[in-house]
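[1] how does the following fold in three dimensions:
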Amino acid sequence: MKSFFEGIQWLFDNIILALHEVLRHLELSNWWLANLVSWTFIIIGSYYSWYWIKQLQSHKDNNEENQDTTAHSFLK
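    Sure thing, here's the model as predicted:
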């Protein structure tokens, strides 16, 4: 049973979390390059949040949104 958990530890340490180790070592040498990954995710998330809000507004402007409180059966 001990070897099973050691296998899981090896999987996470050497395979799944290897990118985190690379970023940790990269941060010590170049902070800007290491944080480029974070800024990329922030920019992507901001774009898709803007797109989602734009789509919600277009549905609201076309009166396609059902805002009736009885739209769901559990609210009756």
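[2] when you work out contacts or count neighbours from here on, use the C-alpha atoms and nothing else.
    Noted.
[3] for the protein, what's the longest helix?
    Criterion DSSP state H: the longest helix present in the chain is helix 31-61.
[4] distance from the chain centre to that helix, please.
    A distance of 10 Å separates the centroid of the chain from that of helix 31-61, by CA atoms, centre = their mean, to the nearest Å.
[5] show me what it packs onto, helices and strands only.
    If you count contacts as 3 or more CA pairs under 8 Å, 6 or more residues apart in numbering; DSSP states H and E, helix 31-61 packs onto helix 18-29.
[6] buried ones in the helix it packs on?
    The neighbour-count check on helix 18-29 (16 or more other CA atoms under 10 Å) flags residue 23 as buried.
[7] what comes into contact with that helix?
    By CA atoms under 8 Å, 6 or more residues apart in numbering, the surrounding residues in contact with helix 18-29 are 12, 33, 34, 35.
[8] before we compare anything, build this one as well:
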Amino acid sequence: MKAFFEGIQSLFVDFLFVPMDFLRSLELTSWFGANILNWIFMAICASAMVYWILQLKEHKANNDEYQDTTAHSFFK
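    Purely as a prediction, here's the structure:
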């Protein structure tokens, strides 16, 4: 059983975390380069939020929303 868990450790440490080790070593020379994944995720989240807000504005302008609180029987 110990060999099984050591195999999992080897998989993650020796193979799957190699890109993270590179980013950690890059931090000494370029902070922005080391945090590129964070910048990418923030850009994706910001663009998704802008898209969602624009869709909400469009539906509100067309009066497509049904905001009746009695739409479900458990709200009565």
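[9] let me see the TM-score of these two.
    The TM-score (TM-score structural alignment, normalised by the length of structure 1) is 0.77; 76 aligned residues with a CA RMSD of 1.9 Å.
[10] ok so, going back, quick check: the farthest pair among the contacts of helix 18-29 of structure 1?
    Spanning the widest gap among those are 12 and 33, at 24.2 Å by CA to CA.
[11] circling back: what residues sit buried inside the longest helix of structure 1?
    Here helix 31-61 of structure 1 shows residue 34 as buried, counting by 16+ other CA under 10 Å.
[12] now the angle from that helix to helix 18-29?
    120 degrees (axes from the mean of the first three to the mean of the last three CA atoms, to 10 degrees).
[13] comparing helix 31-61 of structure 1 with structure 2, how large is the average distance?
    In the superposition with structure 2, the average deviation recorded for helix 31-61 of structure 1 is 1.5 Å (mean CA distance after the TM-score superposition for structure 1).
[14] any idea how far residue 31 of structure 2 is from residue 38 of structure 2?
    Separation of residue 38 of structure 2 from residue 31 of structure 2 (CA to CA, to the nearest Å) stands at 11 Å.
[15] what's the answer for residue 54 of structure 2, then?
    Distance from residue 54 of structure 2 to residue 31 of structure 2, by CA to CA: 33 Å.
[16] how far is stretch 10-19 of structure 1 from where the chain is centred?
    20 Å.
[17] now do the buried residues in that stretch.
    Of the residues in stretch 10-19 of structure 1, none is buried (16+ other CA under 10 Å).
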